[in-house]
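Enquirer: no sequence on hand, only this structure:
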């Protein structure tokens, strides 16, 4: 970023500078967080007057900050000190409005101060949003520098999951067998999804423990079916499989039990939920700052998948992406982006890419091997001379094994502030698989993804 100022001697009445700025919902969050102004009228998702539409109104001082930006950056620029500012607000501005801030020099004073006119308008309808005047101490020292760097800000919200949940709400509630929801976290996630009309939970396990968890939450289970299975967690999971075969459940959701205990009855050849492909796991990650969700697969089931297992991993992920309306761009990851006979994952990646090219994997673009940087960053891909539709733009990341997948998903969650929706694919019905430490948003999003996947398959 380059900054060039105008010293007091350089300024003349009539000099002007402008700044154009599109107000985004993230701007409203950033201003609220930095100022402490949590007025619901100035937040993107709050409906203050109850008319069903968020006001999304930009706070007055946020608009005034555009004036500060012009004074401190353009005219007079770096070194300017604000002494007085008068503001008159004429109309409101909202997220989505494109504003133009203009500052004009009115007069110079012998003491080195300058009086300027300040206006903010909305060019789309020529509305005057703000008018006023400013008196500043103009800089005396010339400033011209092009190496200034301001760290970027990422708003920790999950708009992709919000959009998926909004799409799932109008669908029929998905009857879901919830296995061992006997702690407040797992039960709370199922009840939250029920409150959003995304699932209709059937609660399976030790009935006393389930009711105790409900009591801890202050929740009423009178409207929900509770099936008492007094035996082991595996027995409760087997009951969930039975409900699927009877047509009473169209999805299964993990509660407070180990993944192995949940899946063991599902892989039973006679009474399980096998339908052909191997069971594979997908984390759908909503990473703040990224333009679309990112899938990480397989991070929970297949420990060291061979080539044909990776085919199922990729095909299941592609099918899920298509069900969610996402263009599948599969990056098969390795430590390098070139084929190295000593690195098996690079060989597998090349073979998988060729298999997709010849139609053995359908529905999406598949490229590999790709290293993590050139899979997701366009600049890194260009530096390595990689072209095509996936390099730098991958939204499905196929990892070499469970170690890499688990580490990548948790890095995104705990360092990059992502939320992750977990789903097991390849079974007769979608299996909602969350970690016992997952947030209510992650559990709700997982239910939404399961519903969207189920109804897309039935379409």
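Expert: Looks like it arrived, so ask away. Since we're looking at a predicted model, the values are computed, not measured.
Enquirer: from here on, contacts and neighbour counts on C-alpha atoms
Expert: Fine.
Enquirer: what ranges does the stretch 251-400 of the chain have for its helices?
Expert: Here the stretch 251-400 of the chain has its helices, by DSSP state H, counting those that start in this stretch, at 259-263, 307-323, 344-357, 372-376, 378-383.
Enquirer: want to compare, so here's the second one:
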């Protein structure tokens, strides 16, 4: 017989005094899953959205505590085939996140087959009773051997990585931002929401009539904000860029204008925002399965970058990670495989980029490649393939081989893995906030927070907050 198999105890085999127990620690994920299953969203029993890991005094729902008794009855004693008739419960003490609990059932009485009565109790690690009562069940009448079963893994978005960044950025003076064509409810609403959170001081550049119409649709008063009347979208983009060059604005934000039209003004050789660095886009992804932000570049601007363009793409992404408080980012240079293959040019680029980082031509990060996606993100996958690396399995910055691969990766994370994305264009004289119509409010706020923190890093040469400061900002 398999040692992991559990045999139930039939009504005929059951004796008064038979007992069984199971132990379980209460976690934030337990509270979230119970809320989803039951529909009970009482704030007293839900972890705080921005501080779930540390909210140890959050109260567990009493019925979740009671459900531990059901686990003992259904799994151990009497076990498989048991069905409830009735359960009485009382709760003399509260349970909090982090408490270790022991649920125990003791057979009190056997009634007419198949009915049995059990005393039930849940205790905390100090021996205090937190739940007690009586269960009446139909015990199984036939023997059954049940193999131990691992339930499918669930991904619970238990940590909000954007919230502490937004809180941290709001501690800085609002960033003067030229918002280009905020002429619909999404683009204007995102700018105004970011202003309300103290992230930006918006300068609305566009057609006054359309901007006012969008404000009316939102029910918003924009009289306190500067409005620059420029009706043509291309001229509005040029005006926003000119404001940065004249020191009247310190960031540019995309509104209801095509990205190409805005970026065409940003990259102009004459009167644009170009520097000696190639501009690139970096996504900051809040992925439910990860414990920290994941930065991905370039999935929006450089279609098929050559080696030297990739050097700037890597450095730009590393700089943004530094601005967000990550002192030594781990950069995985992605390809289809983790070995160098001359038939796959991206593996050659990855190897060269890794060596350039070793020689200091890319600085401030640990860089390794080529890495396939699995061994960049998963320790076991890296170990299975014999990859010894500080980055493999721990990458928090991913550099994709081309725009197609990056675009697919970001959208897969967003629409399949339910990640949320904020983003920023880097390498110009000022950060460019390239929001999308599909972005929700949190993504818009996070993008503005990235711009705020990056501009501080660019100006001061250091991050406004490191990882510890970011964590404290969530409290």
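Expert: Looks like it came in fine. Please read these numbers as outputs of a predicted model, since none were measured by experiment.
Enquirer: still on that earlier bit, make JSON lines out of the helices of the stretch 251-400 of the first structure and add mean neighbour count.
Expert: JSON lines is the format used below for the helices of the stretch 251-400 of the first structure (neighbours: other CA atoms under 10 Å):
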{"stretch": "helix 259-263", "mean neighbour count": "18"}
{"stretch": "helix 307-323", "mean neighbour count": "22"}
{"stretch": "helix 344-357", "mean neighbour count": "20"}
{"stretch": "helix 372-376", "mean neighbour count": "23"}
{"stretch": "helix 378-383", "mean neighbour count": "16"}
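Enquirer: out of those helices, which is closest to residue 151 of the first structure?
Expert: Judged by CA to CA, the one of the helices of the stretch 251-400 of the first structure that comes nearest to residue 151 of the first structure is helix 378-383, at 18.7 Å.
Enquirer: for that closest one, name the packing helices and strands.
Expert: helix 372-376 (3 or more CA pairs under 8 Å, 6 or more residues apart in numbering; DSSP states H and E).
Enquirer: repeat that with 6 Å
Expert: For helix 378-383 of the first structure, not one helix or strand is in contact under the criterion 3 or more CA pairs under 6 Å, 6 or more residues apart in numbering; DSSP states H and E.
Enquirer: so how far does that helix sit from its counterpart in the second structure?
Expert: When the second structure is overlaid, helix 378-383 of the first structure sits 1.8 Å from its aligned residues on average, using mean CA distance after the TM-score superposition for the first structure.
Enquirer: hmm, back to that, could I get the helices of the stretch 251-400 of the first structure as a markdown table with distance to residue 42 of the first structure?
Expert: Below are the helices of the stretch 251-400 of the first structure laid out as a markdown table (distance: least, CA to CA, whole Å):
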| stretch | distance to residue 42 of the first structure |
| --- | --- |
| helix 259-263 | 43 |
| helix 307-323 | 34 |
| helix 344-357 | 48 |
| helix 372-376 | 34 |
| helix 378-383 | 35 |
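Enquirer: now the longest helix belonging to the second structure: buried residues?
Expert: Determined from DSSP state H, the single longest helix within the second structure is helix 441-460. The neighbour-count check on helix 441-460 of the second structure (16 or more other CA atoms under 10 Å) flags 442-458 as buried.
Enquirer: C-terminal to that helix, what's the next element?
Expert: helix 467-473 (DSSP states H and E).
Enquirer: if I pick residue 204 of the first structure, what's in contact with it?
Expert: Residues near residue 204 of the first structure by CA atoms under 6 Å, 6 or more residues apart in numbering: 178, 179, 180, 226, 227.
Enquirer: and the spatially most central residue of the first structure, how far is that from residue 298 of the first structure?
Expert: Note on the first structure: the residue nearest the mean C-alpha position is residue 286, at 2.6 Å, using CA atoms, centre = their mean. From residue 286 of the first structure over to residue 298 of the first structure the distance is 17 Å, taken as CA to CA, to the nearest Å.
Enquirer: now residue 375 of the first structure
Expert: 17 Å.
Enquirer: same check, this time on residue 438 of the first structure
Expert: 18 Å.
Enquirer: can you tell me, leaving aside adjacent residues, what's nearest to residue 454 of the first structure?
Expert: residue 430 (7.0 Å; CA to CA, 6 or more residues apart in numbering).
Enquirer: the one you found contacts residue 251, doesn't it?
Expert: Yes. Checked against CA atoms under 6 Å, the pair residue 430 of the first structure and residue 251 is within contact range at 5.2 Å.
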